[in-house]
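Undergrad: here is my input; please provide its structure:
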Amino acid sequence: MVLVLMSQIKTAILFHTVIDTISVGLSPDQVTIIPDGTRAYVTNQASNTVSVIDIATNTVITNIPVGVAPTGIATGTICE
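TA: Alright, predicted model coming up:
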C-alpha cells in the first residue's frame, strides 16, 4: 500500500518517487488519516487487523486485532 501525505504529494508527483514504504499486515485494503495528520489506520484483510501508523516516523505503532477481513475504516470529528 502506498500512502502519500498532502505535505509530500507535490514532491512525489513531481519526481514520480515513493517517499517511504511501511510494512503492514497481509492484504492491506483501506486507509484513513486522523484529522490532525499524526496517525493513519490501515485495514489488513488477511491478517484480520488494523495497523496504526505514526506518520511522523512512518512506523507501525501497533496492530489491533479486529473481526474477519476488515474492509472499511473512517475517521472524523464528533460534533457536539
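
Undergrad: from here on, contacts and neighbour counts on C-alpha atoms
TA: OK.

Undergrad: the host helix or strand of residue 32 packs against which elements?
TA: Take DSSP states H and E as the rule and residue 32 turns out to sit in strand 28-33. If you count contacts as 3 or more CA pairs under 8 Å, 6 or more residues apart in numbering; DSSP states H and E, strand 28-33 packs onto strand 39-44.

Undergrad: let's see this one next to it:
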Amino acid sequence: MPIIEINDIHAPGLEIFSTLTEAQLRNELEPEKGIFIAESPKVIRVALQAGYQTLALLCENRHIQGDAADIIERCP
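TA: Predicted structure coming up:
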C-alpha cells in the first residue's frame, strides 16, 4: 500500500474518514460494497485474518514503522 503523507484534513481521499455518515458507509442497498472503519490495530488484524480487504489506512507517522508496520505489509 503506498504511503501518502497528509497535512490537511481536507485532502482528497479522506472523505471516508471524515464526512461519510454511518448509513453511507454501510450501503444498505448493496451491503457487499459497504465499508466499515476499524479503529485499533487489534481489530484491523482480526478483519484481515477474516478476509476483509483494506480500502485505506489512516495512522500517525510514528506508527508506520511501529505497531502498524505488520498491518501495512499485509495490505496491497
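
Undergrad: so after superposing, what's the score?
TA: Remark: TM-score between the superposed chains equals 0.25 [TM-score structural alignment, normalised by the length of structure 2]; 39 aligned residues with a CA RMSD of 4.4 Å.

Undergrad: by how many degrees do the strand holding residue 32 of structure 1 and strand 39-44 diverge?
TA: Put simply, strand 28-33 of structure 1 runs at 160 degrees to strand 39-44, going by axes from the mean of the first three to the mean of the last three CA atoms, to 10 degrees.

Undergrad: packing partners of the helix or strand hosting residue 46 of structure 2?
TA: Using DSSP H and E, residue 46 of structure 2 sits within helix 41-49. Secondary-structure packing of helix 41-49 of structure 2 (3+ CA pairs under 8 Å, 6+ apart): helix 69-73.

Undergrad: how about the helix holding residue 46 of structure 2: buried residues?
TA: Buried residues in helix 41-49 of structure 2, counted by 16 or more other CA atoms under 10 Å: 44, 45.
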